[in-house]
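Chemist: sequence first, predicted coordinates after that:
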Amino acid sequence: MAESAGELSLHQRILGDIENRILSGEWQPGFRIPFEVALAKQYKCSRMTVNKALTQLAKTGLIERRRKSGSYVTQPRAQSAVLEIRDIKLEVQSLGLAYHFKLAAKSQRRSSAEDRQRLGLDVASPVLDIRCTHFAGSRPFCVEHRLINLTAVPDAAAETFEEEAPGQWLLNRVPWSAAEHTIRAVSADDVVATSLGIPIGTACLMVERRTWSNGANVTHVHLIYPGEQHSLVASFTPSQPK
């Protein structure tokens, strides 16, 4: 039996309502969507209309349908290109989720021996130490611990980093000429676990990056992601024989 115009408009309404609840963070990853019978009763429509809306949401990847169990909001899984410096905001938005960040700490000091090792500096210089958490919807996406060499980027000393995240600020203002990535697995300590809302000892993925601009050491950053929610991708071609 063909659906009426009213059923078709209800299909779009159901689709939009569920999308909005997921993208706003009201329905978190892992949340079980109400059963088709309940949704049909709520919207005063047929189960077929509800089923079509849920099927369309599953195709877009927003929900996962499990046989005999129901439909659930999917766990977002981000992918980063290993050989690129990507804006975390764009990573989050590529998942169809709203992005925001919270600055946890910011301090300026003379570099310590550890700071100089992280930045690759030969002599002591002023540095900016920044810690923040990035969010996808209402859920923590990754934690960032960044050092900025103020000799190379003096303007960073006056920046509040309340409106624009440190990485995004640097990408927009300091053209990088070289970067070094180190990727490894780490266990969440108490600070990371609290920031990401995960148990202490949870397996995480850490991207360690050092960046240069025209030979000057600009920044060093640790980006730590919950391991099961992030993957790294590298594209390459065979080397040409000489």
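Modeler: Okay, I see it. Numbering: from 1, shown residues only.

Chemist: please make it C-alpha for all contacts and neighbour counts, starting now.
Modeler: Noted.

Chemist: this protein: strands as residue ranges?
Modeler: 63-66, 70-73, 78-81, 99-110, 126-136, 139-149, 178-187, 203-213, 216-226, 230-233 (DSSP state E).

Chemist: if I look at residue 108, how far off is residue 98?
Modeler: 31 Å (C-alpha to C-alpha, to the nearest Å).

Chemist: show me what contacts the residue lying closest to residue 199 once chain neighbours are set aside?
Modeler: Sequence neighbours aside, residue 193 is the residue nearest to residue 199 in space, at 5.7 Å (criterion: C-alpha to C-alpha, 6 or more residues apart in numbering). Contacts for residue 193 (C-alpha atoms under 8 Å, 6 or more residues apart in numbering) come out as 199, 200, 201, 202.

Chemist: so what's the second one up against?
Modeler: Looking back up the chat, that one is residue 200. 187, 188, 189, 190, 192, 193.

Chemist: repeat that for 7 Å
Modeler: Residue 200 makes contact with 188, 189, 190, 193 under the criterion C-alpha atoms under 7 Å, 6 or more residues apart in numbering.

Chemist: this is the comparison structure:
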Amino acid sequence: MRAKKAPTLHQQIINDIEGNILSGAWPPGHRIANELDLAEQYNCSRMTVNKALSQLASANLIERRKKSGSFVTQPQAQSAILEIHDIKLEVQSLGLPYEYQRLARSTRTATSSDRKSLELSENADILAVTGRHLAGPGVFCLEERLINLAVVPEAREENFIDTAPGPWLTSRVPWTTAEHMIKSVGANEHYAQALDIAKGTACLVIERRTWSHNGPVTHVRLTYPGDRHALVARFTPTDPTGKATAF
């Protein structure tokens, strides 16, 4: 029987780092030893280490940052554009513990901006709730939500400390129509602090409005660090012959 061939140093470095990442020993954001230290640890050339790290980066297991080093990547969630998804389930599907943190809650007479967001008349009352969704040690997204108290008066009594408003609304108010707007923005000081990222970092923003038979229900702005979320859409042709009209 032929003896099993020992892995090369290049492959051993890959196997060791990959094992630490997949086992959870190295969580997202963990900084990996620099090339010189790894070369000394494995008694090999720096070129061998660089090749191994480049392969791990190509597999999206690590992120190489110029002048900063190599870090375990944040797992990236995918959600369908035309669905109203549960953020808690998204996080758990990544194998990470989930937590919701309420940052602010207030009731007020709708401002001009609120009325525009929810298509409300003057003197309407709204509930404003801001919170963060956490994935493991990191912030997954920031949620800024307005709720129309004329349509959902029971929300006035909810504190939303342990439960995010989204699942609470979904379980209580049947919605009939939803609208999504998607854009990319650079994080200003407020969002950088809330998401624990550097100012100017690219962020994915999803703004959604939902309506019920009784009128507008809620407007929510979800802001994600751009490297932690992706949107997926599947379409079917509208031509009755079944022929695709665009590619």
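Modeler: The structure has been received and is ready for your questions. No experiment lies behind these values; they were computed from the predicted model shown.

Chemist: and the TM-score between these chains?
Modeler: Once the chains are overlaid, their TM-score stands at 0.74 when taken by TM-score structural alignment, normalised by the length of the first structure; 205 aligned residues with a C-alpha RMSD of 3.0 Å.

Chemist: trace residue 232 of the second structure over to the first structure, please.
Modeler: Matched to the first structure by TM-score structural alignment, residue 232 of the second structure sits across from residue 233.

Chemist: need the nearest residue in space to its match, chain neighbours excluded.
Modeler: residue 81 (4.8 Å).

Chemist: go ahead and confirm the one you found touches residue 232.
Modeler: Yes: Residue 81 of the first structure lies in contact with residue 232 (C-alpha atoms under 7 Å); the separation is 5.8 Å.

Chemist: residue 47 of the first structure -> the second structure?
Modeler: Checking with TM-score structural alignment, residue 47 of the first structure has no match.

Chemist: how about residue 47 of the first structure, nearest residue that isn't a chain neighbour?
Modeler: Here the residue nearest residue 47 of the first structure, using C-alpha to C-alpha, 6+ apart, is residue 40, at 5.4 Å.

Chemist: separation between residue 156 of the first structure and residue 218 of the first structure?
Modeler: 11 Å.

Chemist: please read the previous query as pertaining to residue 190 of the first structure.
Modeler: Taking C-alpha to C-alpha, one finds residue 190 of the first structure at 29 Å from residue 218 of the first structure.

Chemist: the two: which is more packed in?
Modeler: Neighbours were tallied for residue 190 of the first structure and for residue 218 using other C-alpha atoms under 10 Å; the higher tally belongs to residue 218 (25 against 13).

Chemist: from residue 118 of the first structure, how far out is the more buried one?
Modeler: 11 Å.

Chemist: number of nearby residues for residue 116 of the second structure?
Modeler: 11.

Chemist: then residue 13 of the first structure?
Modeler: 14.

Chemist: nearest to residue 15 of the first structure, out of the strands of the first structure?
Modeler: strand 63-66 (11.4 Å; C-alpha to C-alpha).

Chemist: now do the buried residues in that closest one.
Modeler: Using 16 or more other C-alpha atoms under 10 Å as the test for burial, strand 63-66 of the first structure gives 63, 64, 65.

Chemist: again with stretch 150-160 of the first structure
Modeler: Neighbour-count burial for stretch 150-160 of the first structure [16+ other C-alpha under 10 Å]: 150, 152, 153, 156, 157.

Chemist: and the first one, what is it in contact with?
Modeler: Going back to what we said before, that points to residue 150 of the first structure. Under the criterion of C-alpha under 7 Å, 6+ apart, the contact list for residue 150 of the first structure reads 126, 127, 128, 156, 157.

Chemist: so how far is residue 164 of the first structure from the fourth one?
Modeler: Taking C-alpha to C-alpha as the criterion, residue 156 of the first structure is separated from residue 164 of the first structure by 12 Å.

Chemist: ok so, going back, which members of the buried residues of stretch 150-160 of the first structure occur in helices, if any?
Modeler: Among those, no member is found in helices (DSSP state H).

Chemist: determine which two of these are furthest apart.
Modeler: 152 and 157 (11.0 Å).

Chemist: not counting stretch 133-148 of the first structure itself, show me its contacts.
Modeler: 23-25, 92, 97-103, 127-132, 195-196, 218-225.

Chemist: swap in 8 Å and give it another go.
Modeler: By C-alpha under 8 Å, 6+ apart, stretch 133-148 of the first structure touches 23-25, 28, 88, 92-93, 97-104, 115, 119, 127-132, 156, 192, 195-197, 218-226.

Chemist: buried subset of these?
Modeler: Of these, these count as buried by 16+ other C-alpha under 10 Å: 23, 25, 28, 88, 92, 97-103, 115, 119, 127-132, 156, 192, 195-196, 218-226.

Chemist: in the helix of greatest length in the first structure, what's buried?
Modeler: In terms of residue count, the longest helix belonging to the first structure (DSSP H) is helix 5-23. Buried positions in helix 5-23 of the first structure, judged by neighbour count with 16+ other C-alpha under 10 Å: 7, 10, 11, 14, 15, 18, 19, 22, 23.

Chemist: any idea how far the third one is from residue 225 of the first structure?
Modeler: I take that to be residue 11 of the first structure. With C-alpha to C-alpha as the criterion, residue 11 of the first structure and residue 225 of the first structure are 36 Å apart.

Chemist: repeat that for the fifth one.
Modeler: Taking C-alpha to C-alpha as the criterion, residue 15 of the first structure is separated from residue 225 of the first structure by 30 Å.

Chemist: how about residue 34 of the first structure?
Modeler: 30 Å.

Chemist: ok, now residue 121 of the first structure?
Modeler: Counting by C-alpha to C-alpha - residue 121 of the first structure and residue 225 of the first structure are separated by 27 Å.

Chemist: same thing with residue 106 of the first structure?
Modeler: From residue 106 of the first structure to residue 225 of the first structure the distance is 21 Å (C-alpha to C-alpha).

Chemist: for residue 212 of the first structure, same thing?
Modeler: Taken as C-alpha to C-alpha, the span from residue 212 of the first structure to residue 225 of the first structure is 24 Å.

Chemist: thanks a lot, catch you later.
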